[in-house]
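Q: With the input below, show me the fold.
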Amino acid sequence: MSVVATFDHIIVGAGTAGCLLANRLSADPRRRVLLIEAGGRDRYPWIHIPVGYLYCIDNPRTDWRFRTEPTPGLNGRSLLYPRGRTLGGCSSINGMIYMRGQARDYDHWAEITGDEAWRWDNCLPDFMRHEDHYRLDAEGDADAAHRDFHGHGGEWRVERQRLKWQVLDDFAEAAVQAGIPRTDDFNRGCNEGVDYFEVNQRSGFRWNTAKAFLRGAEKRSNLTLWHSSQVQRLIFTAGEGGRPRCSGVRIIRGGEVVEVAANRGVVLCAGAIGSPQLLQLSGIGPAARLAEHGIPLVHDLPGVGENLQDHLQIRAVYRVTGARTLNTLAGTWAGKTRIGLEYLLKRSGPMSMAPSQLGAFARSSPERPHPNLEYHVQPLSLEAFGQPLHDYPAITASVCNLNPTSRGTVRLASKDPAAAPRIAPNYLDTEDDRRVAADSLRLTRRIVAQPAFARYAPEEVKPGAQYESDEELSRLAGEIGTTIFHPVGTTAMGRDTDPMAVVDSHLRVRGVEGLRVVDAGVMPTITSGNTNSPTLMIAEKAAAWLCAET
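A: Predicted coordinates for the structure are as follows:
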């Protein structure tokens, strides 16, 4: 098969990391960059209206629509596992929450990799480099305390939410009464506390990475974007010392199979599911598993597709009395009309909502040395995602274990590139995770029992107040738990002495030339919070390393 085009850099995946990388690399006019995206352009209107995530998840226009394997810890349930399939990737369908995690996350990465570049103090400038934080819009001293932690004028817009709910305000006060401090900034290295989340929006619209990093860069003559083009596999030639070198990719484009060459290398930004799948399809991964599918081995890397970590949210539902919630507000056509008009005229109200509005970071028990729980609190309730709201006023207090010890896998189901991979998260697989799940439900009960929330006479609908033992609560957590869409770790970075490390500390695939992975899969351990903005930070570092290379 002949090569139809040659570039300096080929980036696979125009998602969170890929859009930033394409922007940074193509800023040098001497570099010819190809950005490839399997999905289409981000022109679907519901991508840009914040509440539109309801219509983007499990929609083939915007989502890969993966499902997990039946999971023992979830009592055999299989979960929908959304991954973005459009320009902007998951930033086009996610919860829009701006969250970095905790300083200890990055210090731990530095210890794992032996590279000081990953320490919090050395990651903070990379977060700030692309940030455009609303607190710094006005000159003055009012937000001087934030200038050491936030950037302004970058591409990645961060704003406050354009709504308030009294029932959430009172939940926050109840959290304070339960011993969780207030905070005014989750992103200074210690996110312990309760407050409304900050979001990646601009004036009431979703701000995805396609808008942030591609809109202007796409006009550059040295940047080529191929959307609706799926990479089938990587192409390898002989490199120095007989090591394989990634020299290009094979793509299905416009119904034809074509090959494209890369002079300087290929960067995988296909995400914690897509990148390990593509590596395995291309012959890089555990030798025995590749042999099961008849895939010729290029390089034996046993860590590819292992070490999957995710945040499992446990959705506790409380029926309330005398509260304004979305259940009742959106329960009539008149209510829906008011909601629509408010968004049309003001870009505010429920249609501007991120999936979760109020956040809290807390400890599941007093002996925990750091906050290990994250709450996403919503003024609504439903049986499951995609189902109608309940016909009574209620709130949902979803809580997740920030540092799960369970580990899952992403493995091939077939050598057919069009076949979905087998995703086995193995939630609640360890005793520690089950204990944290039970303790987190007890903490939720303690919060809603505080005086500030008593006015609503909260009634526990899920999991049910009659369940009290560790065994009962961990089992019920498995029945009501669901993914919060934060898969990481499947192409983890580490030292050369670690046989399970897939990439080195500069994100180069071990044992292979001309190939990097730059996405959430390289995280050796999951961050203590939402994972989208940490992925941008990783891409910022990788862009600097790539640009420094001759």
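
Q: CA only for contacts and neighbour counts going forward, please
A: Will do.

Q: what packs against the top strand by length along the chain?
A: Longest strand in the chain, counting residues (DSSP state E): strand 256-268. Under the contact definition 3 or more CA pairs under 8 Å, 6 or more residues apart in numbering; DSSP states H and E, strand 256-268 sits against strand 3-12, strand 244-253, strand 515-517.

Q: To compare with the earlier structure, here is another sequence to fold:
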Amino acid sequence: MRGTVASLAAAALAARGVSAGRMIDGRLAARAADNTTYDYIVIGSGPGGGPLACDLARAGYTTLLLEAGDDQGDNPIYSELGNFNIAGNDPDSRWDFWVRHSDDDAREKAFAHYTWRTANGSFYVGTTPPAGATPLGIQYPRAGTLGGCAMHNGGVCSLAQDSDWDIVVNMTGDTSWEASKMRQYLVKVEKNTYLPANTTGHGFDGWLSTAVQPARWAHDSSLPATRVLKKLAELTGQNASDVASLVNKDILGIEPHKDTRNSFYNMAQHEDKGGKRSSPNNYIKATLKDPRNFPLTVRLHSLATRVLFDTDTKNKANASVPVATGVEVMSGASLYGADPRHASATKTAPRSRFWARREVIVSGGAFNSPQILKLSGIGPAAELAKFKIPVVKDLPGVGERLADNYEGSLLALGQQPVGGGVITLMFKTPNAAGPDRNIFTWCGAFSFEGFWPGFPTDYGPNEYECAMVHIGPHSQAGTVRLASADPQVPPDINFNFFLNNGTEDLQHLADAANLLRTAWQAAGAPVLPFAEKHPCPGTGAGNCTDAAERALLKTQAYSHHASSSCAIGAASDPLAVLDSKFRVRGVQGLRVVDASAFPRVPGAFPVLPTIMLSAKAAEDIIADAKKAVHKK
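A: Modelled structure (predicted):
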């Protein structure tokens, strides 16, 4: 039936002179489709918007997908998942957001990888800049390319905690968000490559490939890494004699008490068996190439500047309700100021307008979605007035409650390599309140200390690290504020790390580091002693206090999982931006579908939960469209 609907829609498009399934490079066809009307316009092709646009087109609705970047899908830097650090540094897709972690300038500039622009235009990274250098901030790279940040990330797939889904039920009363119901969207999107077909709770026919790496090394008890693994099992209440099987546990599996049990896992990633990245880029390309001619149009190099509204529409109570009717777009390469190739001359790029007969969906991510809403007149009235932006709807919560996982690491150099492979562990620290685990860690012979131009530092074959992600941080006080009414100027972003309950969260990270450090001592000779670089520099197993660890983690914590800046919330919440169906409150025909919609950060890694959220949004939007047809 779906194919029949799509074919009919494609025929209707052809009759109007509009082709189905095409990709337009904005540089070459800047005004080729100006004033065209689509059923839906989706702004942003990342894990939220890309799959959503495909699902809408596959359901037979004419859909325009706007992407400000280009297509790097065939570039091995992106298509080979193992190149993710190179991809994160690549100026062909990199958008440099320079963020703050607090309002304290001294604390900001104590960040070891604080970045400056020198007088000759190059970057300086560190705490003692040369004379004449201009402070930029802490780098937070995003990906301006078809597929969004799923094209430069490490591909780690983990699920949200059940409470992250259930919080929407508790806020809004919408039971479709219950955790038990949300798994259907994993089944829908997943193409599992590492389990027997038809394993309960997994999908095998979706568009997103998931794979794991073999962990045969854990059978070798002579390896220092295996000794560390066994000690970690002991410290977290697992069977040390069974670690070889425990490390192959399915991290996406169905199990009782999945959010409360300390457990090793085999890290899943969105890639195929050959290590090729699987992302929205692949799904978009497959939709465009499908012989069923789904009515999807993709415009690259197309920077959405604002959503257009009809402000004369009346609701049933005869009150005016703004209705989103289209999008204004600038066409050209490197238009956005965060692009390192951006030049001021691009301000003269041509502008086009496209129209939506049904809805506009904003999927720009946690930084750009609130920016687009505000530029369109949706946001805090006082902030809009500051930039002389006419208020369409006063929504104080737009750009507020920005959240993120805290990330840190225990990094040291051994006397010899530790060997082995990656250890993936989720556990609860001793002083954490509530039943759920609060730390996701992965340990191995690598180095990762956050983001800066040229990251990471390679310390050689003896490096060993346990990277840590703090799940469920207590502080959610970040902000995304306009810096200008110019859509090419990135917003001001302040995460306000540790502003609320900061000591508690920092102690969780310190407790995790202490447990991991204790396990490391099991590596034995000839690896020991470890020369720890951070958070406790030196060679002793306990050579610094918790207070010293907390102080260092406070200045050196980093992040890469921004969410919640346009969050779903209760109707009674003045800072709620969306209802449970992703609709922007107080207007019609406008939704936000990306990680900014989550009321809090979903688990440890948001990419898979965001893809699941996108699949749910598609279902909700299509259901609403069918209801509207039925009413007519």
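
Q: ok so, going back, dump the helices and strands packed on strand 256-268 of the first structure into CSV; add mean neighbour count as well.
A: Listed next are those as CSV, based on neighbours: other CA atoms under 10 Å:
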stretch, mean neighbour count
strand 3-12, 20
strand 244-253, 20
strand 515-517, 27
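
Q: Those: which one's closest to Arg162 of the first structure?
A: strand 3-12 (34.9 Å; CA to CA).

Q: could you check the angle strand 244-253 makes with the closest one?
A: Relative orientation of strand 3-12 of the first structure versus strand 244-253 (axes from the mean of the first three to the mean of the last three CA atoms, to 10 degrees): 100 degrees.

Q: Give the burial count for the equivalent of Pro76 of the second structure over in the first structure, as a bare number.
A: With TM-score structural alignment as the criterion, the equivalent of Pro76 of the second structure in the first structure is Pro45. For Pro45 of the first structure, the tally of surrounding residues (other CA atoms under 10 Å) stands at 10.

Q: and the gap between Pro45 of the first structure and Asn94 of the first structure?
A: Counting by CA to CA, to the nearest Å, the separation of Pro45 of the first structure from Asn94 of the first structure is 15 Å.

Q: Quick check: which element contains Thr518 of the second structure?
A: Element membership for Thr518 of the second structure (DSSP states H and E) is helix 502-520.

Q: Check the offset of that helix from the chain's centre.
A: 25 Å (CA atoms, centre = their mean, to the nearest Å).

Q: Next up, the contacts around the closest residue to Phe123 of the second structure other than its chain neighbours.
A: Nearest non-adjacent residue to Phe123 of the second structure, counting by CA to CA, 6 or more residues apart in numbering: Arg117, 4.9 Å away. Contact analysis of Arg117 of the second structure by CA atoms under 8 Å, 6 or more residues apart in numbering lists 123-124, 133-136.

Q: out of those, which one sits closest to Leu252 of the second structure?
A: Using CA to CA, these come closest to Leu252 of the second structure at Leu136, 38.8 Å.

Q: when you align them, which residue in the first structure goes with the residue nearest to Phe123 of the second structure?
A: Residue pairing (TM-score structural alignment): Arg117 of the second structure is not matched to any residue of the first structure.

Q: Please pull up the equivalent of Leu21 of the first structure in the second structure.
A: Aligned counterpart of Leu21 of the first structure in the second structure: Leu52 (TM-score structural alignment).

Q: wait, its match sits on Leu613?
A: No: using CA atoms under 8 Å, Leu52 of the second structure is not in contact with Leu613, being 9.4 Å away.

Q: What residues sit buried inside the longest strand of the first structure?
A: 258-262, 264-268 (16 or more other CA atoms under 10 Å).

Q: and the two most separated of these?
A: Taking CA to CA, no two of these sit farther apart than Val258 and Arg264, at 19.2 Å.

Q: do you know how far the most far-flung residue of the first structure relative to its centre is from Gly511 of the first structure?
A: In the first structure, counting by CA atoms, centre = their mean, Gly241 sits farthest out from the average C-alpha position, at 37.9 Å. With distances taken as CA to CA, Gly241 of the first structure is found 11 Å from Gly511 of the first structure.
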